[in-house]
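Trainee: fold the following.
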Amino acid sequence: MNQGAQGSAAGTGIPEQDAGAARVPEQQRATDPVREHGATGPSARGEHPCPEASVPHPRPVVQRSSVRGQILDALRTALVTGELAPGAVYSGPALAERFGVSATPVREAMQQLAQEGAVEVVPNRGFRVVRRDARELAELAEVRSLLEVPVLLRLAATVAPERWAELRPLAEATVRAASAGCRAGYAEADRAFHRAVLSLSGNDQLVRIADDLHRRAQWPLTTGRHIRTELMADAAQHAALLDALICRDTDRVRTLLDEHFGARRQQ
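Mentor: You can find the predicted model right below:
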């Protein structure tokens, strides 16, 4: 990557190789309220700026050491929003040219997405965005349910109410993102809330595996026309779940979790 290209890497778009192929949003911020706990700024308060917003802003400078990570975050956002179209094939070198970087970090990022099941390698062409069907999304929701429900029921009876209350800002962040209809912002806030809840188990491996499944289930986040309504309903379940956990109402927790994962199995 040359010095002149560093300023444009995170602010360029996805090449329009196919009809309907879209661009990566200009502003990509890989914030994580849980990983960055204790930091200052919007992400530490559970706020998630929407990458889909069209407000003009300066292009961020991509640092050499983080270029792969920034491109990976940009591509993940494009997957959630549907800007990387299911079934479309994208060339690594063409993406690299648009990002203003060498092909190596782009290929590495796409290989990571292939491992996560978001894209598949097309020999001599590039990478095809995987089409997710209802059965696959239902299977992911079922596996998440098998992992998370028993843990949350145990935590509901053992974790002090004040610990749950500390997670209120993360539940509120999902409501704000849903109200804005921001798919990428909601996807980030949704995972942050679930990570924080599961982190109270003290099992880092559980948190990592559950988060990976959750991320995979978000591509696409939803295919319905009334996306804001769907997001608001999902976010409302987060707030209700937190209320039940604070009250140590295990029966209510079980009911809400069944509804939460059941709705995802039916999407």
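
Trainee: only C-alpha atoms for contact and neighbour calcs from this point on.
Mentor: OK.

Trainee: what about the strands in the protein?
Mentor: Remark: strands assigned in the chain by DSSP state E are 89-90, 119-122, 126-129.

Trainee: buried residues in the second one?
Mentor: Applying a neighbour-count criterion of 16 or more other CA atoms under 10 Å, the buried positions in strand 119-122 are 119-121.

Trainee: to check against the first, give me the structure of this:
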Amino acid sequence: MKEGTGSAGREEAVAAAPAAQGRHRVPAQPAASDSDADRRRDTGRDRLAGPEDDGSARGEHTHGEPALARPRHAVQRSSVRGQVLAALRTALVSGDLRPGEVYSAPVLAERFGVSATPVREAMQQLTQEGAVEVVPNRGFRVVERGAREIAELAEVRALIEVPVMLRLARTVPAERWAGLRPLAEATVRAASSGCRATYADADRAFHSAVLTLAGNEQLVGIAEELHRRAQWPLVGGAPGGGSRAVLIADAHEHTALLDALIAGDLDVVRALVGEHFNGAE
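Mentor: Predicted coordinates:
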């Protein structure tokens, strides 16, 4: 295929062939506008002026204009970058973005129906998270990871989460644990679907809800980031890790752990937590 001119053309040349063949397809996203005008509007006033916000606090002259009534429904803005980032994260977990492959922002943007800008911004975020790396004049390569990195992440997660869970097991009342039952059951349903990306979301939601009971937002944020990184597939896929049977077994550990927490059985909690992180997804 003839290369286009400029860096964007070279990026398209790298990824256009896989795209034309339908390989490594990223889930399609709804078209959205990302024009300069949209971005300028996003940096402007975040809400309509109400009685207590006449603009004078910012030095604006209102000239006696009547205050506008608050809208019945809050104005909603969708983040194109956020939608693209979520889609790319899903593609990483599901394996649609394959380790070692290079993907260009223009080609991915065409699939999403957006400009290349939010795709590049999302990819830069994934670069900071260690999921991809920049390939000058070509695009972004999905980082190749081995079993050792997965094991190290599991160890770090255990060092952070296990002591917290054991402390919470001694202090949180049974009714608070019972409130997490829907999230535990959601992981079982997600695992039964066989979709690794769906299970990854449900799995993180359950673990985050447990850690939230500790009342430490920094802890929750760090643990969730480690958890997300642990869910990216290995080179060539995660042997056994993506099978439906393994996901279901992992999900049932959540419900068993919750039963033990509700019963206040610390010995069982300790054993289940240790087993869960030894085979952490």
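
Trainee: need the strands of the first structure in CSV (columns: distance to residue 165 of the first structure).
Mentor: Compiled in CSV, these are given as follows (distance: least, CA to CA, whole Å):
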stretch, distance to residue 165 of the first structure
strand 89-90, 44
strand 119-122, 38
strand 126-129, 39
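
Trainee: please identify which of the ones you listed is closest to residue 26 of the first structure.
Mentor: Taking CA to CA as the criterion, strand 89-90 is the member of the strands of the first structure that comes nearest to residue 26 of the first structure, at 18.3 Å.

Trainee: ok, average deviation of that closest one from the second structure?
Mentor: Averaged over the aligned pairs, strand 89-90 of the first structure sits 0.3 Å from the second structure after superposition, using mean CA distance after the TM-score superposition for the first structure.

Trainee: show me what that strand is packed against.
Mentor: The helices and strands touching strand 89-90 of the first structure, judged by 3 or more CA pairs under 8 Å, 6 or more residues apart in numbering; DSSP states H and E, are strand 126-129.

Trainee: dump the residue contacts of the closest residue to residue 249 of the first structure other than its chain neighbours.
Mentor: Spatially, and ignoring its direct neighbours in sequence, residue 249 of the first structure is nearest to residue 156 (7.4 Å; CA to CA, 6 or more residues apart in numbering). When the contact criterion is CA atoms under 8 Å, 6 or more residues apart in numbering, the partners of residue 156 of the first structure are 245-246, 248-250, 253.

Trainee: now swap in residue 183 of the first structure and tell me
Mentor: Neighbour list for residue 183 of the first structure: 50, 80-81, 177, 221 [criterion: CA under 8 Å, 6+ apart].

Trainee: equivalent analysis for residue 258 of the first structure, please.
Mentor: Residue 258 of the first structure touches nothing, counting by CA under 8 Å, 6+ apart.

Trainee: find me the equivalent region of stretch 239-249 of the first structure in the second structure.
Mentor: For stretch 239-249 of the first structure, the aligned range in the second structure is residues 255-265, judged by TM-score structural alignment.

Trainee: how far away from the center of its chain is the matching stretch?
Mentor: Between the mean C-alpha point of stretch 255-265 of the second structure and the mean C-alpha point of its chain there is a distance of 28 Å (CA atoms, centre = their mean, to the nearest Å).

Trainee: how about stretch 155-167 of the first structure?
Mentor: 25 Å.

Trainee: compute the first-to-last residue distance for it.
Mentor: The stretch stretch 155-167 of the first structure measures 14 Å between its terminal residues, going by CA to CA, to the nearest Å.

Trainee: related to what we said a few turns ago, of the contacts of residue 156 of the first structure, which are reproduced in the second structure?
Mentor: Contacts conserved in the second structure for the contacts of residue 156 of the first structure, counting by both residues aligned by TM-score structural alignment, their matches' CA atoms under 8 Å: 245, 248, 250, 253.

Trainee: quick one: which of the residues you listed is nearest residue 145 of the first structure?
Mentor: Closest to residue 145 of the first structure out of those is residue 253 (12.8 Å), distances taken as CA to CA.

Trainee: ok, now which ones touch the aligned partner of residue 131 of the second structure in the first structure?
Mentor: In the first structure, the residue paired with residue 131 of the second structure according to TM-score structural alignment is residue 118. The neighbours of residue 118 of the first structure, taking CA under 8 Å, 6+ apart as the test, are 79, 129-130, 216, 219.

Trainee: of those residues, which pair is most distant in space?
Mentor: Distance extremes for the contacts of residue 118 of the first structure: the farthest pair is 129 and 216 at 12.6 Å, using CA to CA.

Trainee: next, count neighbours for whichever residue in the first structure pairs up with residue 228 of the second structure.
Mentor: Aligned against the first structure by TM-score structural alignment, residue 228 of the second structure finds its counterpart in residue 215. Counted by other CA atoms under 10 Å, the residues lying close to residue 215 of the first structure total 19.

Trainee: hmm, residue 215 of the first structure is touching residue 192, no?
Mentor: No - the pair formed by residue 215 of the first structure and residue 192 falls short of the contact definition of CA atoms under 8 Å, at 10.8 Å.

Trainee: before we move on, back to that, residues of the match of stretch 239-249 of the first structure that come out buried?
Mentor: When burial is assessed from 16+ other CA under 10 Å, stretch 255-265 of the second structure yields the following buried residues: 255, 257-262, 264.

Trainee: give me the distance between the alignment partner in the second structure of residue 169 of the first structure and residue 165 of the second structure.
Mentor: In the second structure, the residue paired with residue 169 of the first structure according to TM-score structural alignment is residue 182. Shown here: residue 182 of the second structure relative to residue 165 of the second structure, a distance of 19 Å by CA to CA.
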